[in-house]
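Undergrad: coordinates only, no sequence provided:
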């Protein structure tokens, strides 16, 4: 079942991050479910470009009017770009979590790690249980 809140072409973490694979680059953001739970996002702490991250490592935070939430990287690799638009417009995460609200791009070190992530159906099931 297709669901615009859980796009089928992405992989998901149990911490509510998503990754879209484009060649050897992974585009990472937080899910519709996560931004909905957070409420209005007011600040995003982005990692440094060039930072090496290990799968599931905390790489930043998202701050909303309700809470502060850690961000975890879905796969190991090197940060090659961050979404600078979020500095001035963190609300992009609420408005377009799978598009303009992306957080970073990572050069994927080990594509096999993608197998540890949830597909759309599993993520949908996971968010229903919670």
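TA: Nice, thanks for sending it over. In this text, all values refer to a predicted model and were calculated from it rather than measured experimentally.

Undergrad: could you use CA atoms for every contact and neighbour count after this?
TA: Noted.

Undergrad: quick one: the helices in this protein, in order.
TA: Using DSSP state H, the helices of the chain run over 32-38, 85-88, 92-95, 120-129.

Undergrad: any chance of CSV for those helices, columns mean neighbour count and distance to residue 47?
TA: Formatted as CSV, these follow (neighbours: other CA atoms under 10 Å; distance: least, CA to CA, whole Å):
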stretch, mean neighbour count, distance to residue 47
helix 32-38, 17, 19
helix 85-88, 15, 12
helix 92-95, 21, 16
helix 120-129, 14, 25
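
Undergrad: relative to residue 24, which of these is closest?
TA: Proximity to residue 24 (CA to CA) singles out helix 120-129 among the helices of the chain, at 20.5 Å.

Undergrad: list the helices and strands that closest one packs on?
TA: Judged by 3 or more CA pairs under 8 Å, 6 or more residues apart in numbering; DSSP states H and E, helix 120-129 is in contact with strand 11-12.

Undergrad: want to compare, so here's the second one:
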């Protein structure tokens, strides 16, 4: 079973969101997602300063198996991108919740976090996909 930290929020498309508690959030892909992708070889990162809307595509992760679009689970302005992924995209495989984060966003509406899945709900989705 994939690691599913209880302090994060999730989407059914396998992105995670960490509420940083200061009006910002950090986004990445879940352990389950990186396992399904296989070895990540490239990450197309968005530009800092870009405004995101919920559900909008903001990047691509390429692995030896496939390419997958990244979708923003929240609206806001990209404050920072994890530029280290340009040289070490495998950080997503090795540490999806720490070193493998993708962007940090200034939230437009922090109430959106409440509409995301908690760890228990996300666990049920992952289990259903594995059946």
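TA: Received, thanks. Keep in mind that this is a model prediction, so the values were computed, not measured.

Undergrad: quick one: TM-score?
TA: Overlay of the two chains. TM-score (TM-score structural alignment, normalised by the length of the first structure): 0.96; 128 aligned residues with a CA RMSD of 1.1 Å.

Undergrad: please name the nearest non-neighbouring residue to the residue positioned nearest the centre of the second structure.
TA: In the second structure, the centroid-proximal residue (CA atoms, centre = their mean) is residue 28; its distance is 2.3 Å. Leaving aside its chain neighbours, residue 28 of the second structure sits nearest to residue 101 (4.6 Å; criterion: CA to CA, 6 or more residues apart in numbering).

Undergrad: let me see the contact set for that neighbour.
TA: Going by CA atoms under 8 Å, 6 or more residues apart in numbering, residue 101 of the second structure touches 26, 27, 28, 29, 82, 92.

Undergrad: what do you get for residue 53 of the second structure?
TA: By CA under 8 Å, 6+ apart, the contact set of residue 53 of the second structure is 72, 74, 75, 76.

Undergrad: at 6 Å what do you get?
TA: Residues near residue 53 of the second structure by CA atoms under 6 Å, 6 or more residues apart in numbering: residue 75.

Undergrad: with residue 42 of the first structure instead?
TA: Neighbour list for residue 42 of the first structure: 63, 64, 90 [criterion: CA under 6 Å, 6+ apart].

Undergrad: who wins on neighbours among the residues you listed?
TA: Among the contacts of residue 42 of the first structure, residue 90 has the most neighbours (other CA atoms under 10 Å), with 23 neighbours.

Undergrad: roughly how far does it sit from residue 75 of the first structure?
TA: Noted for residue 90 of the first structure: a distance of 23 Å to residue 75 of the first structure, by CA to CA, to the nearest Å.

Undergrad: so where do the strands sit in the first structure?
TA: Remark: strands assigned in the first structure by DSSP state E are 11-12, 17-22, 25-30, 41-45, 52-53, 58-64, 68-72, 77-82, 104-108.
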